[in-house]
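S.K.: Give me the fold of what follows.
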Amino acid sequence: MIGQRKDDHVRLAAEQQRAHSGRNQFDEVSFIHHALAGIDRPDVSLTTTFAGISWQVPLYVNAMTGGSTGTGIINRDLAIAARETGVALASGSMSAYLKDPSCAGTFRVLRDENPDGFVLANINANASAEQAQRAIDLLRADALQIHVNTVQETVMPEGDRSFSAWVPQIEKITAAVDVPVIVKEVGFGLSRQTVRTLRDLGVQVADLGGRGGTDFARIENGRRELSDYAYLHGWGLSTAACLLDAQDAGIPVLASGGIRNPLDVARALALGASGVGVSGGFLRTLLDDGVAALIAQISTWLDQLAALQTMLGARTPAELARCELTLHGELRSFCIDRGIETRPLAQRSRAVEPPTS
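M.R.: Next up, the predicted model:
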């Protein structure tokens, strides 16, 4: 049953990606163009460092799948793509393995095909500390992702209905394991208050996982006999809104959800992300065109991200957070309602200009 659900998720996610309108709130974020800001390409680095973690590039393949024969093949190809491009790679939820160890190989292939890469194991917030360690051990994982997904579980026909234990359980897992813990949403976003709570629980990094990409409320509703939760399609905070809301929340943040191209990667980094994750868009490429096409896509994205940094005068991904931005539309309205000052984003250069004599 779990394997069938995993296959359903892949099929429905791919269908949703193919039918996506193409717009989200990253379109409401614009760089202010400074014609003389450019630097030399050899001076640009893509390395990003956060919470004691160092990645050679700020792009990563975020959690997708595992638990069935078909999804094991997908994980094999994702691992090959990560190995060939140097991006970090997260497993899909390993709940299937924790319930049925016979499907371990569908996850272990992530490490088998990518022995020297940065791999994240992924579990849900109901897992015990012992289960968390089992997941880490299976993948020889460099970090642990704990996903939170109340909306998905609510709509999922066989989903959880009890969530009050998640906070104390996250704290227990974080204290018990010896790798960095990253808590991620699956597409509905983490608010400022949530990120601060995670910080207080000892979590090292928050993956904001905002609205704009794969909609798991829509996916799970498609698995319901009556499709009676359609009114929750589009629920949540966009990734861009989460980045703005989580400023100064006290721990590094990663951005995922609705990343469509290298410009979105640059926008997310400029809004404060330490790294940027992609799931649905890469899955669509893999399923439609194969692993060679995915490798080419990731390589192109990294090349173009370096080109954008060169144009914008950002020697590192972190320096993109000094670039000036303007916000528009509903995203700007969100900031007003949440008390987020937007003018400083458009006047960042003033903070680094030398004083005049």
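S.K.: alpha carbons only for contacts and neighbour counts from here, please
M.R.: OK.
S.K.: Give the other helices and strands that the helix or strand hosting residue 305 contacts.
M.R.: Element membership of residue 305 [criterion: DSSP states H and E] is helix 291-312. Where contact means 3 or more Cα pairs under 8 Å, 6 or more residues apart in numbering; DSSP states H and E, helix 291-312 is packed against helix 69-85, helix 262-270, helix 280-289.
S.K.: Would you mind getting the angle between the helix or strand just after the longest one and helix 69-85?
M.R.: It stands for helix 69-85. Next helix or strand after helix 69-85 toward the C-terminus (DSSP H and E): strand 88-93. Put simply, strand 88-93 runs at 170 degrees to helix 69-85, going by axes from the mean of the first three to the mean of the last three Cα atoms, to 10 degrees.
S.K.: one more to line up against the first:
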Amino acid sequence: MTTSPATSRPVTGTIYVSRLLTDRAMSHLHSLGAELRVGSEAPPTRSELEAGLAGANAAVITLTERVDADLLAAAGPQLKVIANVAVGFDNVDLSATEAAGVTVTNTPGVLDRASADHTFALILDVTRRITEGDRLIRSRQPWIWGPRMLVGLDVSAGATLGILGYGRIGQAVARRAKAFDMTVIASSRSRTPGTVEDGVTFVDQATLLSESDVVSVHTPLTPETRHLVDAAALKAMKPTAYLINTARGGVVDESALIAALHDGDIRGAALDVFEGEPRVNPALLDAPGLVLTPHTASAGEATRDTMGILAIDNVAAVLSGNPALTPVR
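M.R.: Have a look, this model is predicted:
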């Protein structure tokens, strides 16, 4: 591992790290020579978060920590930078950090491939009923091969993938889908419907919902995208279609999704993120045709190392008087 220019010399100040990062990232952190306050693997309580931030010059946090004006006031005016170990930053009140003069950074780009891999793993799992088959075997029920047994969607036989949100991760998912010979359409605020880019045709959201065999969500969570996939959107999908969400839980109205699965409005879904995370709506556990994973889309070894190291390098840059490497704007 090479040392970035931001960490080529010792860094002064106190750095609070809310969660224990990977071994490689922690080694990189210790190489800075700064005073450290490091939490455990478990999410900190609000009081632990306040205590860790009090008097600190910088913080490395994860998406489980909520940053608001009260927390910033408890931290003190010496706080210069908060590095979020995630691409999304809906856990941070950006108006409050701007008012407090605190730089916020995230980790874009470094988890695109891992997140896209996980997304496509979920697509294959739910469409080919892999988890369902695993449960059948583990139930010890008698079974025998049959022509109608666990039949699912052939994604490589002309299926259409619709990508809601065409940022870095959405583009990486599109590349994987093209390798499976899928037709790929996408909707994006930055592309005009009717244009084609790298074999991906851009359409409006209504067209995407009605024509896709699989809809994969890759939009950030903002006030505008909260419950973007609601009851109306689900009813607009094919009854044979599947929904995949590896973005943020709040983009999908979970209550509407539960009803749609029970009513047969769509055939299945796979979720890696949840509205009340880490709490999971119990009704999801009883919904048919649903695959669930615990927000692990970025959980590749190299990816988690790189995420932590980028967050640390952002802190080192700001504490050294340099611009942040990946500031949230």
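S.K.: Assuming the best superposition, what's their TM-score?
M.R.: Once superposed, chain against chain, the TM-score is 0.31 (TM-score structural alignment, normalised by the length of the second structure); 155 aligned residues with a Cα RMSD of 5.8 Å.
S.K.: before we move on, back to that, so which of the helices and strands packed on helix 291-312 of the first structure gets nearest residue 150 of the first structure?
M.R.: helix 280-289 (19.8 Å; Cα to Cα).
S.K.: Flag every buried residue along the closest one.
M.R.: Using 16 or more other Cα atoms under 10 Å as the test for burial, helix 280-289 of the first structure gives 280-287.
S.K.: For residue 14 of the first structure, find the nearest of the helices and strands packed on helix 291-312 of the first structure.
M.R.: helix 280-289 (5.5 Å).
S.K.: re earlier: output the helices and strands packed on helix 291-312 of the first structure in a markdown table; the columns should cover distance to residue 244 of the first structure.
M.R.: A markdown table is the format used below for these (distance: least, Cα to Cα, whole Å):
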| stretch | distance to residue 244 of the first structure |
| --- | --- |
| helix 69-85 | 29 |
| helix 262-270 | 10 |
| helix 280-289 | 23 |
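S.K.: Please name whichever of these is nearest to residue 147 of the first structure.
M.R.: helix 280-289 (16.3 Å).
S.K.: The closest one - contacts with which helices or strands?
M.R.: helix 2-19, helix 291-312.
S.K.: Same list (the buried residues of helix 280-289 of the first structure) but as JSON lines, adding distance to residue 84 of the first structure.
M.R.: Shown next, in JSON lines, are the buried residues of helix 280-289 of the first structure (distance: Cα to Cα, whole Å):
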{"residue": "280", "distance to residue 84 of the first structure": "19"}
{"residue": "281", "distance to residue 84 of the first structure": "18"}
{"residue": "282", "distance to residue 84 of the first structure": "15"}
{"residue": "283", "distance to residue 84 of the first structure": "16"}
{"residue": "284", "distance to residue 84 of the first structure": "19"}
{"residue": "285", "distance to residue 84 of the first structure": "16"}
{"residue": "286", "distance to residue 84 of the first structure": "14"}
{"residue": "287", "distance to residue 84 of the first structure": "18"}
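S.K.: Kindly tell me how buried residue 8 of the first structure is, as a neighbour count.
M.R.: Number of residues near residue 8 of the first structure (other Cα atoms under 10 Å) recorded here: 16.
S.K.: Need the winner for burial among the helices and strands packed on helix 280-289 of the first structure.
M.R.: helix 291-312 (a mean of 19; mean count of other Cα atoms under 10 Å).
S.K.: That one versus helix 69-85: what angle between them?
M.R.: Using the same axes, to 10 degrees: helix 291-312 of the first structure against helix 69-85 is 40 degrees.
S.K.: can you state the direction angle for helix 291-312 of the first structure and helix 262-270?
M.R.: Using the same axes, to 10 degrees: helix 291-312 of the first structure against helix 262-270 is 60 degrees.
S.K.: Make a markdown table out of the helices and strands packed on helix 280-289 of the first structure and add distance to residue 197 of the first structure.
M.R.: Shown next, in a markdown table, are those (distance: least, Cα to Cα, whole Å):
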| stretch | distance to residue 197 of the first structure |
| --- | --- |
| helix 2-19 | 30 |
| helix 291-312 | 32 |
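S.K.: Looking at these, spot the one closest to residue 29 of the first structure.
M.R.: Closest to residue 29 of the first structure of these is helix 291-312 (Cα to Cα; 14.9 Å).
S.K.: now the closest one against helix 280-289, angle please.
M.R.: 140 degrees.
S.K.: what's the following helix or strand after helix 291-312 of the first structure?
M.R.: Following helix 291-312 of the first structure in sequence, per DSSP H and E, is strand 325-327.
S.K.: and that next one, what does it pack onto?
M.R.: Using 3+ Cα pairs under 8 Å, 6+ apart, strand 325-327 of the first structure sits against strand 29-31, helix 343-346.
S.K.: give me that answer again for 10 Å
M.R.: strand 29-31, helix 329-338, helix 343-346 (3 or more Cα pairs under 10 Å, 6 or more residues apart in numbering; DSSP states H and E).
S.K.: buried set for the longest one?
M.R.: Neighbour-count burial for helix 329-338 of the first structure, counted by 16+ other Cα under 10 Å, picks out 331-332, 334-335.
S.K.: go on, the shortest one?
M.R.: Using 16+ other Cα under 10 Å as the test for burial, strand 29-31 of the first structure gives 29, 31.
S.K.: Show me what the following helix or strand past it is packed against.
M.R.: Following strand 29-31 of the first structure in sequence order, the next helix or strand is strand 48-50 (DSSP H and E). Contact here means 3+ Cα pairs under 10 Å, 6+ apart; on that basis strand 48-50 of the first structure packs against strand 53-55, strand 275-278.
S.K.: Tell me which of those strands sits nearest to residue 152 of the first structure.
M.R.: Nearest of those (Cα to Cα): strand 275-278, 18.7 Å.
S.K.: for the closest one, packing partners?
M.R.: Strand 275-278 of the first structure packs on strand 48-50, strand 59-61, strand 88-93, strand 205-207, strand 253-256, helix 262-270, going by 3+ Cα pairs under 10 Å, 6+ apart.
S.K.: how about those in a markdown table, adding mean neighbour count?
M.R.: Converted to a markdown table, those look like this (neighbours: other Cα atoms under 10 Å):
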| stretch | mean neighbour count |
| --- | --- |
| strand 48-50 | 17 |
| strand 59-61 | 26 |
| strand 88-93 | 26 |
| strand 205-207 | 27 |
| strand 253-256 | 29 |
| helix 262-270 | 23 |
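S.K.: for these, which one sits closest to residue 12 of the first structure?
M.R.: strand 88-93 (15.4 Å).
S.K.: sec struct for residue 216 of the second structure, please.
M.R.: strand (DSSP: H, G, I helix; E, B strand; the rest coil).
S.K.: how far away is it from residue 244 of the second structure?
M.R.: 5 Å (Cα to Cα, to the nearest Å).
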